[in-house]
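Colleague: Predicted model, plus sequence, below.
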Amino acid sequence: MLLRRSSEEGWNGMAGQRDRAGLLELLEENVSFLKASAASFDAGCEAEAKRLAVTLRVLVHDTANSHSLLRQLGVKGQMTFTDTASRIDPNNLIPAAPGLVIMRMTMGVGASYVAPLDMIPLPPSRIHPPAPFDAWWNDAHTRDSDGALWCRRKFVLTMANKEGGAHVDPKLNAAYERLAKHNGLGFTSNAAGGAYLPFDGNVAAVSVRQITHEFLKSYEAHAHLFV
């Protein structure tokens, strides 16, 4: 039987709200996207952070015209989120605060910003109780060497909406360019001959990888909500 187009319903017989089973299927699909992109990132494809950012946006970010999967499932307010970010210390004389990334030095290779993931043990400064969504998403935890502040929302939406995840903004984002491409945290390591070399790694991308890790840990901890 042919379906007829209806201006009020779309395709006859197919209009209406999504049911919970359909939403749960989409949730599982997006979680699988996160895991696949995270594995690719860990294998050396830093650009996967943009796909991670887009998927995180689908899962958690709400606006007047955009409805996250967690909100549509009615679970977003019931969840708390794993928080591994170091805090910004206003009394620290070092201007930058690394937030979600750690600094790793490898003999003969150099130094880079990496995601701690499930590093054991995490430094005490990174061990916190799970946070409600609004605090987890919006509280600043990273400060670059010029004083710009970053939160999880800013990292995710910048990469998803401006830097090629789902859209390329025609204007460069100066703070992102500095953080991602010009060692915006400003940390250096000693090299042979007494020279100082900047740390490698896109802090924004590495931060999004750690945000993904936090989300997946939170998802697993609340498995009872997704039945």
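Modeller: Happy to help now that I have it.

Colleague: going forward, measure contacts and count neighbours with C-alpha atoms only.
Modeller: OK.

Colleague: Tell me where the chain has helices.
Modeller: 20-42, 48-60, 69-72, 133-138, 152-161, 174-181, 203-221 (DSSP state H).

Colleague: Which of those sits closest to Tyr113?
Modeller: helix 203-221 (6.5 Å; Cα to Cα).

Colleague: Which elements pack onto the closest one?
Modeller: If you count contacts as 3 or more Cα pairs under 8 Å, 6 or more residues apart in numbering; DSSP states H and E, helix 203-221 packs onto helix 20-42, helix 48-60, strand 80-81, strand 110-114, helix 152-161, helix 174-181.

Colleague: Tell me which residues are up against it.
Modeller: 31, 34, 38, 41, 46-47, 49-50, 52-53, 56, 79-84, 100-101, 113-117, 152, 155-156, 159, 176, 179-180, 183-184 (Cα atoms under 8 Å, 6 or more residues apart in numbering).

Colleague: Report the angle between it and helix 20-42.
Modeller: Relative orientation of helix 203-221 versus helix 20-42 (axes from the mean of the first three to the mean of the last three Cα atoms, to 10 degrees): 140 degrees.

Colleague: buried set for helix 203-221?
Modeller: If you call a residue buried by 16 or more other Cα atoms under 10 Å, then helix 203-221 has these buried ones: 203-219.

Colleague: go on, stretch 28-41?
Modeller: Residues of stretch 28-41 classed as buried by neighbour count (16+ other Cα under 10 Å): 30-31, 33-34, 37-38, 41.

Colleague: which outside residues touch it?
Modeller: 47-49, 51-52, 55-56, 59, 209, 212, 216.

Colleague: Out of those, the closest to Ala166 would be?
Modeller: Arg51 (8.2 Å).

Colleague: what number of residues lie near that closest one?
Modeller: Neighbour count for Arg51, taken as other Cα atoms under 10 Å: 22.

Colleague: ok, now Cys45?
Modeller: Neighbour number of Cys45 under other Cα under 10 Å is 12.

Colleague: now do the one 3 residues further on
Modeller: As a burial measure, the neighbour count of Glu48 was computed by other Cα under 10 Å and equals 21.

Colleague: The closest residue to His222 other than its chain neighbours: how many residues sit nearby?
Modeller: Distances taken as Cα to Cα, 6 or more residues apart in numbering place Met79 nearest to His222, at 6.9 Å, with adjacent residues excluded. Neighbour count for Met79, taken as other Cα under 10 Å: 17.

Colleague: Included below, for side-by-side comparison, is a second structure:
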Amino acid sequence: MKRGLNKNQVTREASDFAESLIEQLNFLIDFCSKYDHGNFNYSKQLAKTVRILVHDTANSTSLLSLLKCKNTMKFNSTASFPKNAIFFLGLVFPVSIQRMTEDGSPYNEHVYLPSLSYNKEVYTKRVDFNTWWNQNIIISDTLTFSRKDMIKYMSNQDGGAHVDETVLEKYYKISKATASMFYTIDKPLSEDPYQQGEPFKYLHFAVVRQIAHELILSIKREFNLDVLYNGTNKYNLNGLNIKPTEFIIARGTQLEY
């Protein structure tokens, strides 16, 4: 909805929006590089920038809407999304990475990382905005999120744009790693079937990083932009050679798409 102008306002030129797109895309790429070098908290800046680019509300219009392309362009979707999934995790993967304490002692950190473009089992699809934005990218009995959910919660409640006094419970649980899709355990389940295990951390950060990856590729293609972007897990994997795979539990005997 176009709001009326007061005497101190002027209408932007179409070229202003194009310049802003390049600016916001470069912000995305810079924040992704920070994440890719171990600064996972930069996902909060990614969430805010993604929101600026694609999220419309009654009081604000997204940049892609101002460019009149959001509902006509296609968006990269980097997971398979079977229709009959009851547990699903496709944009990210869990991994145990060896870190060092300040005194040089090694320890394992159990985290999620974005799949980026490494998941060769899934062909990148190009879908309309509503499909991309509203698909459930995490599906479980307690932790179900769409891309829209994750971006809104992080940017609106968790420091992307501001910090709210309250936050949605399921988002709070993954942000504090009190709930997770995967847990690491010290003993075989046959020895201790009731052990609680340690949850893998940073699921929300990895998901937002992957959303940013998809959006960067989508915008580059739509506007034929020659900007340098090389998303990588090289530094965060710290020498590990991991092939990301989707985690799926589905109803029935085969996956349905």
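Modeller: Nice, thanks for sending it over. Since the structure is predicted, the reported quantities are computational estimates derived from the model, not experimental observations.

Colleague: thinking again about what came up before, with distance to Ala195 of the first structure added, can I get the helices of the first structure in TSV?
Modeller: Listed next are those as TSV, based on distance: least, Cα to Cα, whole Å:
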stretch	distance to Ala195 of the first structure
helix 20-42	29
helix 48-60	31
helix 69-72	49
helix 133-138	38
helix 152-161	31
helix 174-181	20
helix 203-221	22
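
Colleague: Tell me which of the ones you listed approaches Leu122 of the first structure most closely.
Modeller: Nearest to Leu122 of the first structure, of the helices of the first structure and by Cα to Cα, is helix 203-221 at 13.1 Å.

Colleague: rewinding a little: any idea which of the helices of the first structure gets closest to Ala192 of the first structure?
Modeller: Short answer: helix 174-181, nearest of the helices of the first structure by Cα to Cα, at 23.2 Å.

Colleague: Would you mind measuring from the residue in the second structure that Ala64 of the first structure lines up against to Ser33 of the second structure?
Modeller: Under the alignment (TM-score structural alignment), Ala64 of the first structure maps onto Ala58 of the second structure. Separation of Ala58 of the second structure from Ser33 of the second structure (Cα to Cα, to the nearest Å): 32 Å.

Colleague: next one: Leu53 of the second structure
Modeller: Counting by Cα to Cα - Leu53 of the second structure and Ser33 of the second structure are separated by 19 Å.

Colleague: do the same with Val122 of the second structure
Modeller: From Val122 of the second structure to Ser33 of the second structure the distance is 24 Å (Cα to Cα).

Colleague: next one: Ile138 of the second structure
Modeller: Counting by Cα to Cα, the gap from Ile138 of the second structure to Ser33 of the second structure is 24 Å.

Colleague: One more: Thr72 of the second structure?
Modeller: Separation of Thr72 of the second structure from Ser33 of the second structure (Cα to Cα): 29 Å.

Colleague: and if you look at Leu168 of the second structure?
Modeller: Distance from Leu168 of the second structure to Ser33 of the second structure, counting by Cα to Cα: 28 Å.

Colleague: got it, and Met154 of the second structure?
Modeller: For Met154 of the second structure, the distance to Ser33 of the second structure - Cα to Cα - is 19 Å.

Colleague: Over to Pro188 of the second structure?
Modeller: According to Cα to Cα, Pro188 of the second structure and Ser33 of the second structure sit 38 Å apart.

Colleague: Check Lys152 of the second structure too.
Modeller: Distance, Lys152 of the second structure to Ser33 of the second structure, by Cα to Cα: 22 Å.

Colleague: same deal with Thr49 of the second structure?
Modeller: In this structure, Thr49 of the second structure and Ser33 of the second structure are 14 Å apart, going by Cα to Cα.

Colleague: swap in Ser60 of the second structure?
Modeller: To Ser33 of the second structure, Ser60 of the second structure is 28 Å away according to Cα to Cα.

Colleague: Check Arg99 of the second structure too.
Modeller: Separation of Arg99 of the second structure from Ser33 of the second structure (Cα to Cα): 20 Å.

Colleague: Once you drop chain neighbours, what's closest to Tyr196 of the first structure?
Modeller: Nearest to Tyr196 of the first structure is Asn190, by Cα to Cα, 6+ apart, at 4.8 Å.

Colleague: What count of nearby residues applies to the one you found?
Modeller: Using other Cα under 10 Å: Asn190 of the first structure sits among 13 other residues.

Colleague: Surely it and Phe199 touch.
Modeller: No - counting by Cα atoms under 8 Å, Asn190 of the first structure stays clear of Phe199, with 10.3 Å between them.

Colleague: Buried by neighbour count: which residues of stretch 98-113 of the first structure qualify?
Modeller: Using 16+ other Cα under 10 Å as the test for burial, stretch 98-113 of the first structure gives 98-103, 110-113.

Colleague: Which pair of those spans the longest distance?
Modeller: Going by Cα to Cα, the pair spanning the buried residues of stretch 98-113 of the first structure furthest: Gly99 and Gly110, at 21.0 Å.

Colleague: Aligned against the first structure, show me the partner of Tyr42 of the second structure.
Modeller: Per TM-score structural alignment, Tyr42 of the second structure is aligned with Glu48.

Colleague: again with Thr131 of the second structure
Modeller: Residue pairing (TM-score structural alignment): Thr131 of the second structure is matched to Ala135 of the first structure.
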